[in-house]
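Colleague: below are the sequence and a predicted model; questions follow.
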Amino acid sequence: MNTTVAFIGLGAMGYRMAAHLPKHFDTVYVWNRNFEKAKQHATEYKTQAVELEQAVQADIIFSCLPTSKDVEELIQTVTIKSGAIWIDCTSGVPESAQKLALELALKNVQFLDAPVSGQTIGAENATLTFMVGGSQTAFQIALPAMQAMGKLIKLVGQSGAGFAVKAVNNMMMAVHLCAAAEGFTTLKAHGVNLNEALDCINASSGKSGVTESVLPQRVFNRSFPLTFALPLLAKDTGIAVDLIRQAKLSAPVIGLTQSLIQNASNLAEPNSDFSTAVKMYESWSKITLD
């Protein structure tokens, strides 16, 4: 396609996501704070490593950065092409998306908050889920670019809705992670074979994404591969709690889980995967989940 596309932020997710774009678009710019990583991506996937000022002249601009603050600060430093669509795949703050959408609209730039789910394997296989907030018009224009990287792409509401869905999704995963850690610790304390119990639960009503993939692929084998950092999960659970407070709702399970995840993050070694939250329970119980 003649549409030019840029991808800003080549971390664990962004590096893999951007790799699919040259299969569908003739011109794909990439930029990263560590510019050597952008050059490496260009060599490996036939993208074009460019300076940030050129990247934001693309028709469609993706960003995938650690926080909404990072995105806001970056946008303040550049002049974006008039008529462009900025698609932010950061797991961000809904209020930030609403603010950026209004500010960029004054510059004739449309903004979509479009966080993704599916972890690095989904980014590798172009099977990510995109949960998108913003206008229907911008969504339809940007849809082919997102389809290059994702399998399920849904417009879930106006600006900020995508970030809200991602925060609640990750919050629910955190609840499942804590529940699984407590449940399987209890089973092992009673002499139960954890692998056999896992098979039973995954064929029963207690199953979740945590029991189906996180426990067998990360925890029980003690691999804990770093694909999604525990501090980022703590950030996302905090966003979910803020949404609850703003709506003046009562959500005791979510509130407790956020405290547990934040505590696990505080105790964890640097660069720990989210699945290492179970180690907090192991330290309390002196029972290892293997």
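Modeller: Received, thanks. Residues are numbered from 1 along each chain as shown.

Colleague: when you work out contacts or count neighbours from here on, use the C-alpha atoms and nothing else.
Modeller: Will do.

Colleague: which SS class is residue 143?
Modeller: Three-state call for residue 143 (DSSP: H, G, I helix; E, B strand; the rest coil): helix.

Colleague: please enumerate the helices of the stretch 51-200 of the chain.
Modeller: Per DSSP state H, counting those that start in this stretch, the stretch 51-200 of the chain carries helices over the ranges 52-55, 68-75, 94-105, 119-125, 136-147, 161-189, 194-201.

Colleague: and here is the other one:
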Amino acid sequence: MSTVTSSRPGVIGMGLMGSAVLKMTGASCGWDVDATRCVNAATAQEVFEQCDVVFLCLPNSHIASDVARGVTLKAGQIIIDTTTGDPREMAALGAELAALGVHYLDATVSGSSVQLQQRDVLVMAGGDAAAFERCREWFACFARESVHVGPCGSGAKMKLVTNLVLGLNRAALAEGLAFAQQLDLDPAQTLDVMRRSMAYSRIMDTKGEKMITQDFNPQAKLSQHLKDVRLMLAASAIPLPLSEVHRELLEKAEALGYGEADNSAVIQAILKS
């Protein structure tokens, strides 16, 4: 194994989020199962050999765990996992890596890949507080703020809570715009009025125009949020009735072919009902 390490981080998972993280941090290398996306690395192992800090930007915590367990790691190495995953899996992975002398942060991101490139996201990190402090400089490359929220698994928990509210805001906006269309109101004017009213939420700024114009080029994929909603429901010991309805809407949108589209496409599940 090479002993040369980069002062810049590496990235595993070069999708929307991973590509944005690589760009904003100036990461030295990135690997993906899609070979056309790889940057200066032919395997995941090469990234871990070259870098002391490695970002995991993967679809779920199962894949993140498989990657971390499938490579040779170095004591003192830091893994920053931005995946929105199962808090229990992420806590277990953190404990397993700690026994190897590897620091693990489940550093979830509130915001899209587009917002990350505007340095307009929030990082919510669980894990060792000292490791978190050492990574502040990297978070500052793409986040307006980063906050340590507790031990391993806490970042994933906080992301599920924030995504629950965010997703319901998006679904409420979709239903409101569909309702306005049924009432023969002008969609653009309706969105403008809602922005000026007490109904305002930031989701109107990021998703309103996309819903009106049906521009579903993905900033964050609908199927990924459906995965998150299922995680919320599985993690909760109390009923989440609004999230149950939201899950049904997302499943309908996915069945209509919008799984890989932007999550604003949830409006299609309402318009096509």
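Modeller: Perfect, thanks for sending it. Bear in mind that the values here come from a model prediction, so they are computed numbers and not experimental data.

Colleague: quick TM-score on the pair, please.
Modeller: In this superposition the chains share a TM-score of 0.91, using TM-score structural alignment, normalised by the length of structure 2; 268 aligned residues with a CA RMSD of 2.0 Å.

Colleague: re earlier: export the helices of the stretch 51-200 of structure 1 as TSV, with columns for mean neighbour count and distance to residue 242 of structure 1.
Modeller: What follows is the helices of the stretch 51-200 of structure 1, written out as TSV (neighbours: other CA atoms under 10 Å; distance: least, CA to CA, whole Å):
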stretch	mean neighbour count	distance to residue 242 of structure 1
helix 52-55	20	32
helix 68-75	15	15
helix 94-105	18	10
helix 119-125	18	24
helix 136-147	16	26
helix 161-189	21	10
helix 194-201	14	32
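
Colleague: so which of these comes closest to residue 230 of structure 1?
Modeller: Evaluated over those, closeness to residue 230 of structure 1 peaks at helix 161-189, with 10.3 Å, by CA to CA.

Colleague: for the counterpart of residue 114 of structure 1 in structure 2, list the residues it contacts.
Modeller: Mapped onto structure 2 by TM-score structural alignment, residue 114 of structure 1 lines up with residue 107. Residue 107 of structure 2 sits next to 80, 81, 82, 83, 123, 124, 125, 126, 155, 156 when contact means CA atoms under 8 Å, 6 or more residues apart in numbering.

Colleague: which of those fall within strands?
Modeller: 80, 81, 123, 124, 125, 126 (DSSP state E).

Colleague: let's have those residues in JSON lines, adding neighbour count and distance to residue 24 of structure 2.
Modeller: Listed next are those as JSON lines, based on neighbours: other CA atoms under 10 Å; distance: CA to CA, whole Å:
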{"residue": "80", "neighbour count": "26", "distance to residue 24 of structure 2": "15"}
{"residue": "81", "neighbour count": "28", "distance to residue 24 of structure 2": "16"}
{"residue": "123", "neighbour count": "25", "distance to residue 24 of structure 2": "14"}
{"residue": "124", "neighbour count": "24", "distance to residue 24 of structure 2": "18"}
{"residue": "125", "neighbour count": "31", "distance to residue 24 of structure 2": "18"}
{"residue": "126", "neighbour count": "30", "distance to residue 24 of structure 2": "22"}
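
Colleague: ok, and the contacts of residue 107 of structure 2 in structure 1?
Modeller: Listed in the original numbering, the contacts of residue 107 of structure 2 still in contact in structure 1 are 80, 81, 82, 83, 123, 124, 125, 126, 155, 156 (both residues aligned by TM-score structural alignment, their matches' CA atoms under 8 Å).

Colleague: gap between the first one and residue 141 of structure 2?
Modeller: Residue 80 of structure 2 sits 14 Å away from residue 141 of structure 2, taking CA to CA, to the nearest Å as the criterion.

Colleague: just the fourth one next, same as before
Modeller: Note on residue 83 of structure 2: its distance to residue 141 of structure 2, by CA to CA, is 18 Å.

Colleague: quick one, which of the two is more surrounded?
Modeller: A direct count of neighbours by other CA atoms under 10 Å for residue 83 of structure 2 and residue 141 places residue 83 higher, at 26 against 17.

Colleague: show me what that one aligns to in structure 1.
Modeller: In structure 1, the residue paired with residue 83 of structure 2 is residue 90, using TM-score structural alignment.

Colleague: so who does residue 7 of structure 2 touch?
Modeller: 51, 52.

Colleague: what's the counterpart of it in structure 1?
Modeller: The alignment partner of residue 7 of structure 2 in structure 1, by TM-score structural alignment, is residue 3.

Colleague: swap in residue 70 of structure 2?
Modeller: Aligning on TM-score structural alignment places residue 70 of structure 2 opposite residue 77 in structure 1.

Colleague: count of residues packed around that match?
Modeller: Residue 77 of structure 1 has 10 neighbouring residues, counting by other CA under 10 Å.

Colleague: likewise for residue 221 of structure 1?
Modeller: Neighbours of residue 221 of structure 1 using other CA under 10 Å come to 11.

Colleague: against residue 252 of structure 2, how distant is the residue mapped onto it from structure 2?
Modeller: Aligning on TM-score structural alignment places residue 221 of structure 1 opposite residue 213 in structure 2. Per CA to CA, residue 213 of structure 2 is found 20 Å from residue 252 of structure 2.

Colleague: same question, residue 184 of structure 2
Modeller: Distance of residue 184 of structure 2 to residue 252 of structure 2, given as CA to CA: 25 Å.

Colleague: more crowded one of these two?
Modeller: Using other CA under 10 Å as the criterion, residue 184 of structure 2 and residue 252 rank with residue 252 on top: 19 against 9.

Colleague: mind checking how far the counterpart of that one in structure 1 is from residue 129 of structure 1?
Modeller: Residue correspondence, TM-score structural alignment: residue 252 of structure 2 in this structure matches residue 263 in structure 1. According to CA to CA, residue 263 of structure 1 stands 29 Å off from residue 129 of structure 1.

Colleague: could you do residue 190 of structure 1 as well?
Modeller: Plainly put, residue 190 of structure 1 is 39 Å away from residue 129 of structure 1 if you go by CA to CA.

Colleague: which of the two has more neighbours?
Modeller: Legend: neighbour count by other CA under 10 Å for residue 190 of structure 1 and residue 129, higher for residue 129 (22 against 9).

Colleague: now do the same contact list for the more buried one.
Modeller: By CA under 8 Å, 6+ apart, the residues touching residue 129 of structure 1 are 116, 117, 118, 150, 151, 152, 153.

Colleague: what's the match for it in structure 2?
Modeller: In structure 2, the residue paired with residue 129 of structure 1 according to TM-score structural alignment is residue 122.

Colleague: how about residue 159 of structure 1?
Modeller: By TM-score structural alignment, residue 159 of structure 1 lines up with residue 152.

Colleague: isn't that match right up against residue 104?
Modeller: Yes. Counting by CA atoms under 8 Å, residue 104 is a contact partner of residue 152 of structure 2 at 7.4 Å.
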